[in-house]
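J.: predicted model, plus sequence, below.
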Amino acid sequence: MSADSPGTVAVIGAGTIGLSWAVLFAAHGWSVHIQDPRPDLEEAVAGGLRQFAPTLLEPVAAEVLERRVRVHTELGAAVNTVDLVQENGPEDLGFKQRLFADLAAAAPAGALLASSTSGLQPSDIAEHLADAAAARVVVAHPFNPPHLLPLVEVVAGSRTSPDAVERAMALYRGLGKVPVHVRKETPGFVANRLQSAMFREAVDLVLRGVVTPAELDTVVTESVGPRWATGGPFLSYHLGGGPGGFRHFLEHLGPGMARRWRDLGTPELTDEVIARLVEATEGAYAGQDYADLTRARDLREIAVLNARAQARTDT
C-alpha cells in the first residue's frame, strides 16, 4: 500500500454501516470489494453511494466512487486479493466466529481482519482460529455513520499481535479517521458505554415526566453536545474548575456530582416502557421522512466538524 495506491479492502455486509465504510474507502482511493448475499446487492450499493457521497467531508462524485467499487456474492472472490477485511455482519457471536474462520481461510495471509462489531470482543470472535489468523483480528468499531464521524475504536484480542494494532491505527488514520486504542476488552467498548449511560438517564427523565423526548434532545444539543464536541468531559471539567483546574472542580463541585450519581435512574426497558418511549419519540418527529432527517443530521455534523477543524487551524 502507498499514498498513490492505498490498497484493496473487502467490505463484508452491505447494510448501512458497510455501505458507509465503502464510501469512505472509495473516497480515499481504495479499491473496494463489497460482499453480501442479499439479492438486491447491486441496487443497494448504488443507492448507498448516491446517498452518502454528498455528505463526505471532502465530497467525491458518486460516479467516481462507483468506478472503485465491485460487488460480489461469493466471499472468496471478494477477499482473495485484499489488504484489509472490514466485516459488518450481524451481532451474533456464532455467526461471526464462522465468518472469520472463512475469512481467515480465503483472505491473503497478511490481510488484517477487522470487525465493526459494536460490542462483541475480538478474543471471542477469534476463539477458534489458529494463532496466525487470530494475530490479525481486531475490532475496528466506527461511530455511525463511518464515512463522516471520525472515531474508530481499535480493540485487540488476547492473541492479536501488536503489529496488527499498529497497522490498524495507521490504516484508519490514513482514511482521515481518529483511531483510539481501547486498551482492554470491555462490553460495548467506550463510546457506546458513554452513550448508554447518558441514554439511561435520558429515558428515566422522560418516564418521570421531567421533559419530553424533543425537549431532552434540545437540552443535549444546546449544552453538552457543543461542549463535548470541543473538549470532552475531562477537559470540560478541568476548565470548569477555573485557574485551579480539575482538582478545584472535584473538591468544590465533586460532592454535588457524587450525590447526583446516587440519584440517577435505572429504568427497565419493559414492553410498556418501550411503547411509551416509541409513541413519544415518533410523535415528536412525526411527518419528517427518515432520509430527510438523516441528511439534515449529516449536514449539521459536517458543519460542526468543519467549524472545529477551522478553529484548530486558526489557533
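T.: Done, it's in.
J.: make it CA atoms for all contacts and neighbour counts henceforth
T.: Noted.
J.: ok, and the closest non-adjacent residue to residue 173?
T.: residue 179 (6.4 Å; CA to CA, 6 or more residues apart in numbering).
J.: ok, and here's another one to check against it:
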Amino acid sequence: MARPLPQDVKHVVSIGGGPIGAGWAAHFLARGYDVTGYLHAMPEEAVYRKILDTAWLSLEQLGLAEGASRERLRLTDNLEDAVRTADFVQESAPERLDLKQALYAKLGTLVPEGVVISSSTSGFMMTDIQMLCPTPERTVIGHPFNPPYLLPLVEIIGGKKTSPDAVEWARDFYAHAGKAPLVMKKEIPGFVATRLQEAIWREALHMVANGEATPEDIDIALMNGPAPRLAIQGQCMAFHVACGEGGMATNLDQFGPALKLPWTRLQAPELTKELRDRMVDGCDAIAAGRHFEEMAAERDRAIVGILKAVKAARAGGV
C-alpha cells in the first residue's frame, strides 16, 4: 500500500464546507500542512473563509507550526482533483447516511491506494458509512469536538471491515498533528464524549420542560460549577479526589445507593413545541442580539485562555 508514515504526511484533504470541514482545514494549516478543501459548490467559499478568519485569530495566539500559512490552502469543487494526491482525507460532509455512503463509494476509488479516509461524523457508525465503499479497510471515524481547530479530542474507531492498522495509523497521525486521540474499545452510537454531553443535555431539557431552570440558569451552573474542574480532572478523577483518602471506593460505597434514583429516573423528554420555544427564547435572551460570528470569536478567545492555563498548570507553571 502507498500509505505514508504518519509523520510524513504533507497533503491533507478536508471535505466539507461547514464549520467542521473549514475548522479542520484551519487546524491542519496551522500545523504546517498543505490543505485542499473540497466544497460542494464554490459559492460556499465566502462562508468557508470567514470561518477560517475566526479560527486563525486563535491559532496565532496558540502558536503556529513552522511553515504554517493560509496560503497553503486550495479550494475546489472537483472531488477527483481534490483527493488525487492526498496523504490523508478528513471527511466532514453533512450528517446524512445516504449522502456519506454515496460519497465513500466514490472516495474508495478516487483516493490513492492505502490512504486513510476519516469521518468527522458525530452520529453514524463506520460500519454503516463504509457499506458501499470498495476499499473499506482504510476507513475510520475521526470524530472531533467543535471547534476542531481548538479542542484537542479526536475519537477514533473503525467499522467491521476496517483493518486494525488503519485505526493505529489514524491514532499516530492525529497525535503527530497535535490532537489528543482516543481509540474506542468498540463501535457505539455517539462515541464517548458525545454520549457524556448528551446526558447533560437530557437533564437540561428536563429541567427547562418542568420549569425548574432556564437555559441561562443551566449554563451558569455548568460554567461556575463542574466545568473549570473538568478541564483539569475528568468526571472519574474529580469524584475520586473529592472523597479524600478513600477515593472512588468511598464515593460509590457512601453515595452510590442514594444516587440510584437520579441515575435511572429520566428518559429523553418529549420535544414539544413549548419546550422547543423555551429553549430557543432562553438562548436568544442569553445571546442578547449578538451575531454568531461575535459569539464564536468570544468563545474562541476564552478557550485559548483556558488551553494556555491548563497547559501551564499541568507543567507546574501555576
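T.: Thanks, I have it. Note that the structure is a prediction, hence the values are computed from the model and not measured.
J.: how alike are these chains, TM-score-wise?
T.: Once superposed, the chains reach a TM-score of 0.93 (TM-score structural alignment, normalised by the length of structure 1), with 312 aligned residues with a CA RMSD of 2.0 Å.
J.: any idea how far residue 240 of structure 1 is from the residue nearest to residue 173 of structure 1?
T.: 27 Å (CA to CA, to the nearest Å).
J.: more neighbours: the two, which one.
T.: residue 179 (20 against 16; other CA atoms under 10 Å).
J.: from residue 226 of structure 1, how far out is that one?
T.: Distance from residue 179 of structure 1 to residue 226 of structure 1, by CA to CA: 21 Å.
J.: and if you look at residue 60 of structure 1?
T.: 28 Å.
J.: again with residue 193 of structure 1
T.: 20 Å.
J.: before we move on, what about residue 183 of structure 1?
T.: 27 Å.
J.: also residue 109 of structure 1?
T.: Counting by CA to CA - residue 109 of structure 1 and residue 226 of structure 1 are separated by 44 Å.
J.: spit out the contact partners of the closest residue to residue 135 of structure 2 other than its chain neighbours.
T.: What sits nearest to residue 135 of structure 2 in space, not counting adjacent residues and going by CA to CA, 6+ apart, is residue 108, at 5.0 Å. The contact partners of residue 108 of structure 2, by CA atoms under 8 Å, 6 or more residues apart in numbering, come to 133-136.
J.: recalculate using a threshold of 7 Å.
T.: 133-135 (CA atoms under 7 Å, 6 or more residues apart in numbering).
J.: and for residue 63 of structure 2, the neighbour number?
T.: Residue 63 of structure 2: 11 neighbours (other CA under 10 Å).
J.: scratch that, residue 261 of structure 1
T.: Neighbours around residue 261 of structure 1, by other CA under 10 Å: 10.
J.: and for the one 4 residues further on?
T.: Residue 265 of structure 1 has 17 neighbouring residues, counting by other CA under 10 Å.
J.: now check structure 2 for the residue matching the residue nearest to residue 173 of structure 1.
T.: Aligned by TM-score structural alignment, residue 179 of structure 1 pairs with residue 181 of structure 2.
J.: for residue 65 of structure 1, same thing?
T.: Checking TM-score structural alignment: residue 65 of structure 1 goes with residue 69.
J.: can you pull out the strands in the stretch 51-200 of structure 2?
T.: Counting by DSSP state E, counting those that start in this stretch, the stretch 51-200 of structure 2 has strands at residues 73-76, 88-91, 117-119, 139-144, 153-158, 180-183.
J.: which residues in structure 1 does the helix ranked longest in structure 2 align to?
T.: Using DSSP state H, we find that the single longest helix of structure 2 is helix 292-314. Aligned using TM-score structural alignment, helix 292-314 of structure 2 spans residues 290-312 in structure 1.
J.: what do you get for stretch 269-283 of structure 2?
T.: Counting by TM-score structural alignment, stretch 269-283 of structure 2 sits on residues 267-281 of structure 1.
J.: contacts for that stretch, please.
T.: 200, 204, 213.
J.: let's go with 6 Å and repeat that
T.: 204, 213 (CA atoms under 6 Å, 6 or more residues apart in numbering).
J.: how about the contacts of residue 108 of structure 2 in a markdown table, adding neighbour count?
T.: As requested, the contacts of residue 108 of structure 2 are arranged in a markdown table below (neighbours: other CA atoms under 10 Å):
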| residue | neighbour count |
| --- | --- |
| 133 | 21 |
| 134 | 13 |
| 135 | 20 |
